[in-house]
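Colleague: Generate a structure from the sequence data that follows.
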Amino acid sequence: MKIRGFEVVTSYEGQGINLPQRATHQAAGYDFEAAADVTIPSIWKQWFSRRVGDETQLQKKIKPVLVPTGIKSYMGEDEFLQLANRSSNPLKRFLVLSNGIGVIDSDYYNNPGNEGHIMFQFTNFGLTDLTIKKGEKIGQGIFLPFLKADQDQSLSQRTGGFGSSDAV
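Modeller: Next up, the predicted model:
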């Protein structure tokens, strides 16, 4: 019987994707790796290179970049997987998780939109573009329980992938 864990997303099978693991016996987080090379542009470089009057175009360009992991996660109904940045990313690489933390709900697993593919959302506040290489550690996942209010009433069933509950 499976309780909680990780699997490789179907479209990434056979591509050398490693399942997240804890680095030490006492580590709370499971280390996630990038599933592909991804370049994250510097927000400053884009900002200072803009022309006056093209704020709309700039707004479209300066946005977080999704870094794929090739991983999906299953867990109990009253659990979630919290995605956290590596502590060294802001200090050494100028990378921040754009949403602060990520929340992977249990019903995200095998959803019809993207099979539950977990991605990390980064913004690069450094002065130069940064390329993350496939296999580099990019963040951590921590399984956590959560509580529900007495009046809890869920609105609907999940029907899509990344950000799909925004429409609910």
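Colleague: use CA for all of it now, contacts and neighbours both
Modeller: OK.
Colleague: ok, now how distant is residue 13 from residue 141?
Modeller: 21 Å (C-alpha to C-alpha, to the nearest Å).
Colleague: Just the strands from this protein, written as ranges.
Modeller: 5-8, 30-33, 38-40, 65-68, 71-74, 79-85, 95-97, 102-105, 119-124, 130-132, 137-145 (DSSP state E).
Colleague: Need those strands in a markdown table (columns: mean neighbour count and distance to residue 167).
Modeller: Below are those laid out as a markdown table (neighbours: other C-alpha atoms under 10 Å; distance: least, C-alpha to C-alpha, whole Å):
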| stretch | mean neighbour count | distance to residue 167 |
| --- | --- | --- |
| strand 5-8 | 16 | 27 |
| strand 30-33 | 25 | 28 |
| strand 38-40 | 17 | 27 |
| strand 65-68 | 19 | 20 |
| strand 71-74 | 24 | 22 |
| strand 79-85 | 22 | 20 |
| strand 95-97 | 22 | 22 |
| strand 102-105 | 20 | 15 |
| strand 119-124 | 23 | 19 |
| strand 130-132 | 16 | 31 |
| strand 137-145 | 19 | 24 |
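Colleague: want to put them side by side, so please do this one too:
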Amino acid sequence: MKRGFEIVNKYQTQGLNLPYRTTTHAAGYDFESATDFVLPSIWKLDFLKILKLIRKGQQYTDEDAEKARKILKPLLVPTGIKAYMQPDEVLILANRSSSPLKHGTVLPNGIGVIDADYYNNENNEGEIFFQLINFGLFDRKIKKGERIGQGVFLNYLTTDDDKGGQAVRTGGFGSSDQ
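Modeller: All right, here's what the predicted structure looks like:
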């Protein structure tokens, strides 16, 4: 087994589809949402209040700033999927080209990086989530089975003097953040 996808245990009986390439020459595997999911519009969550204060150079409270940070925090849309690959490979997650145009949804970090050692980690079995923010005017109602992003497997290179990562993955999403 070189690379591929599996359904995580939590979703085994939920009728999920493994990621798939839609066209013959597509590089990306389309991922679907594992559940119905509502991605709220940032505009309805009192984001405008702090934006107006900032634009006018007015004072705002730490509470206002924290509220704005929470509003702009991406939500994790579950896929119910995990990926296995070779040690020198990575799965890059990307937005579907139509998502910003049609729905106002974006991956705020541009891409997601799924490392080979994320597979079957002890915290979440390696389930892949798409981080999304909805800049559209209205809440985005994502239906189970709707395509929410794509993944591309790539080989990566290391430097001649690379010592290799010293840490061993001990958790799931964001576990290598220090």
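Colleague: thinking again about what came up before, out of the strands of structure 1, which is closest to residue 153 of structure 1?
Modeller: strand 102-105 (15.9 Å; C-alpha to C-alpha).
Colleague: Provide the aligned range in structure 2 for the closest one.
Modeller: Aligned using TM-score structural alignment, strand 102-105 of structure 1 spans residues 112-115 in structure 2.
Colleague: on that earlier part again, mind putting the strands of structure 1 in a markdown table, distance to residue 152 of structure 1 included?
Modeller: Converted to a markdown table, the strands of structure 1 look like this (distance: least, C-alpha to C-alpha, whole Å):
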| stretch | distance to residue 152 of structure 1 |
| --- | --- |
| strand 5-8 | 27 |
| strand 30-33 | 30 |
| strand 38-40 | 39 |
| strand 65-68 | 31 |
| strand 71-74 | 23 |
| strand 79-85 | 16 |
| strand 95-97 | 29 |
| strand 102-105 | 16 |
| strand 119-124 | 28 |
| strand 130-132 | 41 |
| strand 137-145 | 16 |
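Colleague: center of structure 2 - which residue?
Modeller: When structure 2 is reduced to its mean C-alpha position, the closest residue under C-alpha atoms, centre = their mean turns out to be residue 130, at 2.1 Å.
Colleague: Which position in structure 1 pairs with that one?
Modeller: Using TM-score structural alignment, residue 130 of structure 2 lines up with residue 120 in structure 1.
Colleague: measure its match to residue 57 of structure 1 for me?
Modeller: 24 Å.
Colleague: on that earlier part again, to residue 159 of structure 1, which of the strands of structure 1 lies closest?
Modeller: Of those, the one closest to residue 159 of structure 1 (C-alpha to C-alpha) turns out to be strand 102-105, at 12.9 Å.
Colleague: that older thread, verify the stated contact: the residue nearest to the centre of structure 2 with residue 81.
Modeller: No. Residue 130 of structure 2 lies out of contact with residue 81 (C-alpha atoms under 8 Å); the separation is 11.0 Å.
Colleague: And the helices in structure 2, which stretches?
Modeller: 47-55, 62-72, 98 (DSSP state H).
Colleague: which residues in structure 1 does the shortest one match up with?
Modeller: Mapping helix 98 of structure 2 onto structure 1 (TM-score structural alignment) gives residues 88.
Colleague: mean shift of the matching stretch relative to structure 2?
Modeller: Averaged over the aligned pairs, stretch 88 of structure 1 sits 0.3 Å from structure 2 after superposition, using mean C-alpha distance after the TM-score superposition for structure 1.
Colleague: distance between that stretch and the chain's centre?
Modeller: From the chain centre to the centre of stretch 88 of structure 1 is a distance of 17 Å (C-alpha atoms, centre = their mean, to the nearest Å).
Colleague: Please list the residues outside it that contact it.
Modeller: Outside stretch 88 of structure 1, no residue is within contact range by C-alpha atoms under 8 Å, 6 or more residues apart in numbering.
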